[in-house]
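Participant: My questions concern the predicted model and sequence given below.
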Amino acid sequence: MAEETLKSQITSAMKEAMKAKDKNRLGTIRLILADIKKVEVDERIDVDDTRVLAILDKMVKQRRDSVKQYTDAGRDDLAQVEANEIEVIQAFLPKALTDEEISELITSAIAESGAASMQDMGKVMNLLKPKLQGRADVGSVSQKVKAALAQ
């Protein structure tokens, strides 16, 4: 039997959350499936694992922004709800890369693209994005790439 797709893993997790009566986890998983369904309907496609990872990555980023805004506004209760959603979403993402692994990827991408200055940043990021999808915050990695190219 073929390996289970990420989308079917999420659907299975929804069923498990229903059986366990875990309302918070169930709610977040339903949000994930709704975002996936929205993309499928809007673009008239069946999403593959790569696209599901991109959707999950975007959801985590949105929630991190919300946590920051809620914390700044003194709404720690709402920030905690968003943080809990991040945990559930991250359970479906691959293991996060360490700082050392990210540094190695940046070094090899700079060498592979022949980047010598800030004008070459796009080339480096194009090589890095597929490797980072769902495993690291692309925004923070781009800051590290800028620092590496500025030297």
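Facilitator: Done, it's in.
Participant: Only C-alpha atoms from now on, for both contacts and neighbour counts.
Facilitator: Noted.
Participant: Tell me which residues touch the residue nearest the centre of the chain, please.
Facilitator: With distances taken as C-alpha atoms, centre = their mean, the residue of the chain nearest its centroid is D57 (1.9 Å). Listed by C-alpha atoms under 8 Å, 6 or more residues apart in numbering, the contact set of D57 reads L93, Q133, G134.
Participant: same check, this time on K68
Facilitator: Applying C-alpha under 8 Å, 6+ apart, the residues near K68 are A79.
Participant: Which helix or strand contains it?
Facilitator: Per DSSP states H and E, K68 falls inside helix 49-72.
Participant: Then G27?
Facilitator: helix 23-43.
Participant: Between helix 49-72 and that helix, find me the angle.
Facilitator: Angle of helix 23-43 versus helix 49-72, following axes from the mean of the first three to the mean of the last three C-alpha atoms, to 10 degrees, is 120 degrees.
Participant: Presented hereafter is structure B, for comparison with structure A:
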Amino acid sequence: MSLSEQIMADMKEAMKARDKVRLNTVRMIKSALMNEKIKAGHELSSDEELTVLNREKKQREESIEEFTKAARTDLADETKKELAIVEGYMPKQLSEDELEQIVVNTIAEVDAKGKSDFGKVMKALMPKIKGKADGKAASSAVRNHLN
């Protein structure tokens, strides 16, 4: 089942269950995917869909951070629920050990020697972990191994 089909099915299910948070979140995801499809001018590939999901996830994480700073726990809690729904559509995240192993392999693959090769390692690493690991965690792991 494609992501679009899954979203449509989940939207119908949320309507029947009268789950407003889930329905609104799924609608936002559907809207973001549709906007990206129109912008691209073609059906989205799974990588493009993943990029849209990552953008939605990041927006919610930033919102939670801002709401927490402003002491708006009500909005932060609501956004955390939305974030959980968005994460449900994303591929399984890599564990720290799996990420470390991919970083070590990539460093060996590009024959990186030191800090100056950071960009080269990241360029080779990011396509491998796209949607499966956080970019901040990946860059931190690369820095640790290149030091």
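Facilitator: Good, I have the coordinates. These numbers were taken from a predicted model, which means no experiment stands behind them.
Participant: Read off where the helix holding K68 of structure 1 ends up in structure 2.
Facilitator: Using TM-score structural alignment, helix 49-72 of structure 1 lines up with residues 46-69 of structure 2.
Participant: any idea how far the counterpart of D134 of structure 2 in structure 1 is from L53 of structure 1?
Facilitator: Counting by TM-score structural alignment, D134 of structure 2 lines up with D137 in structure 1. In this view, D137 of structure 1 and L53 of structure 1 are 13 Å apart by C-alpha to C-alpha, to the nearest Å.
Participant: Same check on A116 of structure 1?
Facilitator: Separation of A116 of structure 1 from L53 of structure 1 (C-alpha to C-alpha) stands at 31 Å.
Participant: When those two are compared, which one has more neighbours?
Facilitator: Neighbour count, other C-alpha atoms under 10 Å: between A116 of structure 1 and L53, L53 has more, with 20 against 14.
Participant: Could you find the closest non-adjacent residue to that one?
Facilitator: Residue nearest to L53 of structure 1 in three dimensions, not counting chain neighbours: G134, with 5.8 Å by C-alpha to C-alpha, 6 or more residues apart in numbering.
Participant: and that neighbour, which of the three is it?
Facilitator: Three-state call for G134 of structure 1 (DSSP: H, G, I helix; E, B strand; the rest coil): coil.
Participant: so what's it up against?
Facilitator: Contacts of G134 of structure 1 by C-alpha under 8 Å, 6+ apart are L53, A54, L56, D57, L93, P94, A96.
Participant: Considering the residues you listed, which are maintained in structure 2?
Facilitator: Contacts conserved in structure 2 for the contacts of G134 of structure 1, using both residues aligned by TM-score structural alignment, their matches' C-alpha atoms under 8 Å: L53, A54, D57, L93, P94, A96.
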